[in-house]
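# Provided below for reference: sequence and predicted model.
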Amino acid sequence: MSSSDEIIRQWQHFSWKDKFEDVLGKNVELVDTQIECLKNSREKTSIWKLMIKDKVESIPIVLKIYKPPLNENHTVEINMYLKANKILHEFMPKVYWVESNVNTNETWIFIEYVEPLRGQITLVPKHYDQIIPIVARFHAQTFENRIFQHGEVFGSWLPNYHSKSMASERNKHIKNTKKYLDLAMKDPSLREVVAPSYNIIQQILKKGPIYFPEIMQNGQSIIHGDLHVHNISCHNARKDQDWQIRLVDWESAKYAPVWFDLVVLVEILIDFRTDWHKDADEIRKHCVHLYSEEMKKHGITFQTDPLQLLKMTYLQRTLEKRLLNHLRRVLRGEKSVLLKRYLEKITTWGQELGLY
């Protein structure tokens, strides 16, 4: 994978100093000693934090490097930065430019550095009051027919939840979920965990791959697709209000039901945060109400009760893929914080919502 020495070589080879001067309107230099690798992913992508400076200040820059062959997620993210940024720039870091011919066939993207939310604050439920209105505004931009205003921007590169390919993936995952449930029942350490809900889940899986048509009927837009706290950055989170939020890591973006983002943002975090469990009902009700009220401000209402939509989407997401992922993980000998929560919620919410 790329190294700091290679970045310095390419910086000089492509005269990126001059490009930054054009973009920023000032004379800058790369600080060779402040090149930091933030993430290295299986020799396919890497994320770096660079520091450039002029005579007055130092400016942090994010460099994301994609090595070929590009998979679909990489293509989606590159196009989000190249094309969708024109429409969704309010919710994304500033893209300085994309260099598509580094080392012949690598893509290097230079992006504004926005400080991660995590590290600035310890997230507590009241912080959702700052985050959720931004998410609602983001969804409203391309909600249902509104996306057609930008047809020239969002082409075949953007995955669509209703597409045949994604439907095929869901069917394949459900088939594999049944298989891995059976394997879990044969594993002495897992059988005790899975057995109480095994018959119920096998019964529910027969109703897939779409368990709740209401999720689609209540509206779709471009969603982030992986909207957890690690992918939220903010210039001023230490202030009590008016956060300047930017979303990062757009590899999972797609045109899909809006409530998928709320599930990851709210419900999955509740699952992880054991200190929130005693107040879980209050937290999710507040977040759902806040999101619905914010969407109303953009002329969008939901036909189905929003709290039910959150629960439906949680079960849809879990049954179509996440349960399978965590069964596999545990059968490989890895730990899963979420498996028990998934099984419990499929059973309790499945009955509440009429799945069995």
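Sure thing, it's come through.
# Could you use CA atoms for every contact and neighbour count after this?
OK.
# Which parts of the chain are helices?
Ranges of helices in the chain, per DSSP state H, are 4-13, 16-24, 72-79, 85-88, 128-141, 164-186, 188-205, 214-217, 259-262, 268-272, 280-297, 306-317, 323-331, 339-352.
# Quick check: which of these is nearest to T107?
helix 72-79 (8.5 Å; CA to CA).
# what does the closest one rub up against?
With CA atoms under 8 Å, 6 or more residues apart in numbering as the contact definition, helix 72-79 has outside contacts at 66, 157-159, 249-253.
# Could you work out the most separated pair of these?
Y66 and P159 (19.3 Å).
# Look at those two and report which has more neighbours.
Each of Y66 and P159 has its neighbours counted (other CA atoms under 10 Å); Y66 has more, 25 against 20.
# Please compare the first structure with the one that follows:
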Amino acid sequence: MNSLEDIISCWKQFNWEEKLSNGLNKKVKLLEEKIECLKNTREKTSIWKLVLSDGQDVFPVVLKIYKLPLKENHMLEINMYQKAYQIYHEFMPKLYWLEPKVNGNETWMLTECLQPLRGQIKLTPLHLQRIIPTVAKFHALTYEDKFLEHSHLFDDTLPHFDSKEKVKERSKGMKTAKENLELAMKDPNLRELVAPRYKIIKKILKKGPIFFPEILESGQCLIHGDLHIHNICCENANEEGEDWKVSLIDWESAKYYPCWYDLVVLVELLIDFRSDWQQREDEIRSQCVQAYRQEMLKYGITFNEDPLNLLKKAYLQRTLEKKLSSHLEKVLNGGKSNLLKRYLEKIEVWGKELDLY
């Protein structure tokens, strides 16, 4: 694990004070007494909050340390900042400096410190209308053929929905889901919940691993992949104006996927978690989908199928290929899942609505 002394030593060794001063066009100094560790694990990444001063003002900077051996998702995020940053910079924290080969080939990255929405405001459905324009603009940059213009910015670490690896992973997920479904029927804590939908889900799983080719045909692009509220930042969230300056952090889950996968996380999973929204969920869902459709239309992007159905299909595809299995397994191992009941209910209701059974 990295230490405070390690941070200060490397700051001096690599002369980051001068490098950042050049990048910021003003002389800055590290306030050593204000260094704060946000996350520090032996095997994953280490994240620190540094505070710089120019003599008058102070401003925070995030230091993210990627440790060896670098995992694919870490290499992916590094590549997003090294190469893809040139087209995605308006959606990302400002990159101040990226230093490879620190402490035996660790990569240290210094970026702007942005404030996540979580903790700033109590999120309401109306706030999603202020986030969706940024998501649509971000998707439109690499939507379908436009991705080819920028494909040189991405390496082999970028997952593709229809790659051999993802096809294999999806098939494995189907197999595990079937096995966990059988175990759930024998488990006293799960049988009552699973039994009413057991036959339905078994029948549906036989149709996999791709349940809805339509979500592929509706268009793929680079998606964030983990678009929950912790990873959405806004500096003017408390202002009354409708235009938010939205940025996204934590790019480790970026992938070339159907665009609706991001909407599933942003909208549908938020509804699943927010019981206070569920009485109005049809209205909230429809408004968000309509807002996204209208924003995409500004970039000349249309959908051949009802976008509301595309969101539902992406949700079921994502659930059936991975999430159902993992949440069944979590409960089988003695844990709790706040989403399993919702997953099962939606598989039953939307599965029938969308002709899965």
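Right, received. Where do you want to start? None of these values were measured; they are calculated from a predicted model.
# Would you mind finding the most buried of the helices of the first structure?
Burial of the helices of the first structure is given as mean neighbour count (mean count of other CA atoms under 10 Å); helix 259-262 ranks first at a mean of 24.
# tell me, it lands on which residues of the second structure?
Residues 260-263 of the second structure are where helix 259-262 of the first structure lands when matched by TM-score structural alignment.
# Could you check how far that stretch is from the centre of its chain?
Mean C-alpha position of stretch 260-263 of the second structure versus that of the full chain (CA atoms, centre = their mean, to the nearest Å) differs by 10 Å.
# Report the mean deviation for that stretch after fitting onto the first structure.
Compared with the first structure after the fit, stretch 260-263 of the second structure shows a mean deviation of 0.2 Å (mean CA distance after the TM-score superposition for the first structure).
# hmm, which of the contacts of helix 72-79 of the first structure are the buried ones?
Those of those that meet the buried threshold are 66, 158-159, 249-253, by 16 or more other CA atoms under 10 Å.
# any idea how far the residue lying farthest from the centre of the first structure is from L339 of the first structure?
Farthest-out residue of the first structure from its mean C-alpha position, per CA atoms, centre = their mean: K55, at 37.5 Å. Distance, K55 of the first structure to L339 of the first structure, by CA to CA, to the nearest Å: 53 Å.
# nearest residue to the spatially most central residue of the first structure other than its sequence neighbours?
The residue lying closest to the centre of the first structure (CA atoms, centre = their mean) is D226, at 1.5 Å. Distances taken as CA to CA, 6 or more residues apart in numbering put S252 closest to D226 of the first structure, at 6.1 Å, once the chain neighbours are dropped.
# and the one you found, what is it in contact with?
Residues near S252 of the first structure by CA under 8 Å, 6+ apart: 73, 76-77, 224-226.
# same thing with K186 of the second structure?
K186 of the second structure makes contact with no residue, according to CA under 8 Å, 6+ apart.
# That one pairs with which position in the first structure?
Alignment note: K186 of the second structure maps to K186 in the first structure; criterion TM-score structural alignment.
# cool, and H327 of the second structure?
Under the alignment by TM-score structural alignment, H327 of the second structure pairs with H326 in the first structure.
# What of H152 of the second structure?
Match for H152 of the second structure (TM-score structural alignment): E152.
# Quick check: the closest residue to K27 of the second structure other than its chain neighbours vs L30 of the second structure, distance?
Leaving aside its chain neighbours, K27 of the second structure sits nearest to S21 (4.6 Å; criterion: CA to CA, 6+ apart). From S21 of the second structure across to L30 of the second structure, the span is 11 Å (CA to CA).
# try L24 of the second structure
Relative to L30 of the second structure, and taking CA to CA, L24 of the second structure is found at 14 Å.
# How about L297 of the second structure?
Distance, L297 of the second structure to L30 of the second structure, by CA to CA: 46 Å.
# R280 of the second structure now?
49 Å.
# Mind checking which of those two has more residues around it?
L30 (20 against 12).
# these two touch, right, the more buried one and S53?
Yes - the pair L30 of the second structure / S53 is scored as a contact, 6.6 Å apart, by CA atoms under 8 Å.
# who's in contact with L339 of the second structure?
Counting by CA under 8 Å, 6+ apart, L339 of the second structure touches 272-273, 327.
# Thanks a lot, see you next time.
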